[in-house]
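1. Sequence and predicted structure, then a few things I'm wondering about:
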Amino acid sequence: MSNHELKILDRNGDTACCEGLAAAPLKDEQAADLAKAFKALGDPVRLRLMSMIVSREGGEVCVCELTPAFDLSQPTISHHLKLLRQAGLIDCERRGTWVYYWILPAALDRLAGFLAVPQR
């Protein structure tokens, strides 16, 4: 996700690196970057995967622990995880046979900051 022109508010409402939704209309490139992340989060399976990863003690989880929670095939789960990675919301690392996933907190902070509307 590109954040070179977006201003984000931090959790205290202070200006961080980029502007949020209320600051100015989005440019085409900004809207396209944000849409990738929001589209990735727009699926119930991917939202559950994100929740399972972020709530995991230690902050990372093996794909072998994610797959049994769904009535979906392993390739389908891998596809959903790939879309979350392409949207810049998670990252992963192969360790032997298994792949471990973790959330990228800065990406979620950018989305939350973008949606934050200052009290007027």
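-> Good, I have the coordinates.
2. contacts, neighbours, all on C-alpha from now
-> OK.
3. count of neighbours near the spatially closest residue to Val54 that is not a sequence neighbour?
-> Once flanking residues are discounted, Val54 sits nearest to Ile103: 6.0 Å by CA to CA, 6 or more residues apart in numbering. Residues contacting Ile103 under the criterion other CA atoms under 10 Å number 22.
4. Ile103 touches Leu49, doesn't it?
-> No. Applying CA atoms under 8 Å, one finds Ile103 not in contact with Leu49, separated by 10.2 Å.
5. Which parts of the chain are strands?
-> With strands called from DSSP state E, the chain shows them at 7-9, 15-19, 60-62, 90-95, 98-103.
6. Same list, the ones you listed, but as CSV with distance to Asp33 please.
-> Putting these into CSV (distance: least, CA to CA, whole Å) gives the following:
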stretch, distance to Asp33
strand 7-9, 14
strand 15-19, 14
strand 60-62, 25
strand 90-95, 15
strand 98-103, 18
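7. take the one below as the second:
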Amino acid sequence: LMAHTMRKMHPLLKIINNSFIDLPTPVNLSYWWNFGSLLGICLMMQIITGLFLAMHYTADTTSAFSSVVHICRDVNYGWLMRNIHANGASFFFICIYLHIGRGAYYGSYKYKETWNIGVIL
């Protein structure tokens, strides 16, 4: 009982409680709602692997292929970063199409805040 009241009374814990524990969720919550968080994770992975790949890539036309070979052979886990980055792009577009389709199906385009956040992103 004490932890329950502390969770709702303490200023810092109250923010966490309202954001994660007592989060208001819709009744029609299904697995379709996971694609938004998957998009965020996928975007972070794309940015991280893209930055690491850009550190070793050369954009010059004569040495671009050699730099990709260098990434795959000489950089620690370079082959893995390249594969994650390439397949992550495909997975990102699959998730974004499913996410937009879910929003269209449930009529999320009617809500101004949802539309504005999507446009900003």
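-> Structure received. This is a predicted model, so every value here is computed, not measured.
8. Tell me how they score on TM after superposing.
-> TM-score of the superposed chains, computed with TM-score structural alignment, normalised by the length of structure 1, equals 0.31; 67 aligned residues with a CA RMSD of 5.0 Å.
9. for the strands of structure 1, which one sits closest to Phe114 of structure 1?
-> Among these, strand 7-9 comes nearest to Phe114 of structure 1, with 5.4 Å by CA to CA.
10. packing partners for the closest one?
-> Identification of packing neighbours for strand 7-9 of structure 1 by 3 or more CA pairs under 8 Å, 6 or more residues apart in numbering; DSSP states H and E yields strand 15-19, helix 105-115.
11. what sits against Tyr100 of structure 1?
-> Neighbour list for Tyr100 of structure 1: 60-63, 92-94 [criterion: CA atoms under 8 Å, 6 or more residues apart in numbering].
12. what does Gly36 of structure 2 give?
-> 95-96, 99.
13. which of those lies closest to Leu13 of structure 2?
-> Nearest to Leu13 of structure 2 among the contacts of Gly36 of structure 2 is His99, at 31.1 Å by CA to CA.
14. how close does the closest residue to the closest one other than its chain neighbours get to Phe65 of structure 2?
-> Once flanking residues are discounted, His99 of structure 2 sits nearest to Phe35: 5.5 Å by CA to CA, 6+ apart. Going from Phe35 of structure 2 to Phe65 of structure 2 by CA to CA, to the nearest Å gives 34 Å.
15. These two: which is more packed in?
-> Legend: neighbour count by other CA under 10 Å for Phe35 of structure 2 and Phe65, higher for Phe35 (20 against 14).
16. Give the buried residues for the helix or strand the more buried one falls within.
-> Counting by DSSP states H and E, the element that carries Phe35 of structure 2 is helix 35-54. Neighbour-count burial for helix 35-54 of structure 2, counted by 16 or more other CA atoms under 10 Å, picks out 35, 38-39, 42, 45-46, 49-50, 53.
17. Just put those residues in a markdown table and tack on distance to Ile120 of structure 2.
-> As requested, those are arranged in a markdown table below (distance: CA to CA, whole Å):
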| residue | distance to Ile120 of structure 2 |
| --- | --- |
| Phe35 | 18 |
| Leu38 | 18 |
| Leu39 | 15 |
| Cys42 | 18 |
| Met45 | 20 |
| Gln46 | 19 |
| Thr49 | 23 |
| Gly50 | 22 |
| Leu53 | 27 |
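18. Would you agree Ile71 of structure 2 is in contact with Phe65?
-> No. Here Ile71 of structure 2 does not reach Phe65: they are 9.9 Å apart, not a contact under CA under 8 Å.
19. Among the strands of structure 1, which comes closest to Ala37 of structure 1?
-> Nearest to Ala37 of structure 1 among the strands of structure 1 is strand 90-95 (10.6 Å), distances taken as CA to CA.
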